[in-house]
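> coords below, sequence missing:
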């Protein structure tokens, strides 16, 4: 099942990931010093993912592509994984639009204070 996962990163910051049913990361946030701000970030993804104008498609030098999702204030809420091509990236955007609004939140900070990272992150 698709879900948001909240973890603590190596810098002891809260971070969220949106993952698909296979555990692959679609979107990740930067670090938050406070958990409630991380939770607000998740809610921001849920609402802003419904607005196509909030997605910013990017290409890096070796022709890998990704997207950023921005909030109404222009700040980046999350960055996608790297995709091999534009078609895959665009499918990732559509997937996020479809699944994020109703996705549950798996708060892994409750079970452990250790650094927990989804296994499929490749950036």
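That came through fine. Source: prediction; values computed, not measured.
> CA atoms for contacts and neighbours, from now on please.
Fine.
> that's a strand at residue 100, yeah?
No - secondary structure assignment (DSSP: H, G, I helix; E, B strand; the rest coil) places residue 100 in helix, not in a strand.
> then this one, side by side with the first:
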């Protein structure tokens, strides 16, 4: 099973999650006011996910690790789940790089 983007709607807002081939979420988007903007966010993940420089590795206040994928303009596209180790975070980045460009779309709107 390949990775997939799951597009959802909550009220008048849209959101997507990139899931790995095992079904686990690896990247979550911000909320968008329109479906077209959410689809544009997916396109941005497809384009930017293969590029190492687009990933910002971070440590949360509780000591857990996560990353943010950014567009070429520096704006965040998506944020990862948190991980208990930096190695887990790095594996999450590798998973986004592997699945992001070619993941299918499941539209639940």
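Happy to help now that I have it. Everything numeric here is computed off the predicted structure, so don't read it as measured data.
> Could you say which helix or strand holds the residue nearest in space to the middle of structure 1?
By CA atoms, centre = their mean, the mean C-alpha position of structure 1 lies nearest to residue 27, the distance being 2.5 Å. Using DSSP states H and E, the element containing residue 27 of structure 1 is strand 25-28.
> hang on, the earlier thing: hmm, the residue nearest to the centre of structure 1 is touching residue 18, no?
Yes - using CA atoms under 8 Å, residue 27 of structure 1 is in contact with residue 18, at 5.1 Å.
> In structure 1, mark out all the helices, start to finish.
Under the criterion DSSP state H, helices of structure 1 are mapped to 35-48, 86-99.
> now those as CSV including distance to residue 75 of structure 1 and mean neighbour count?
Shown next, in CSV, are these (distance: least, CA to CA, whole Å; neighbours: other CA atoms under 10 Å):
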stretch, distance to residue 75 of structure 1, mean neighbour count
helix 35-48, 11, 18
helix 86-99, 18, 17
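> Indicate which one of the ones you listed is closest to residue 76 of structure 1.
Among these, helix 35-48 comes nearest to residue 76 of structure 1, with 9.9 Å by CA to CA.
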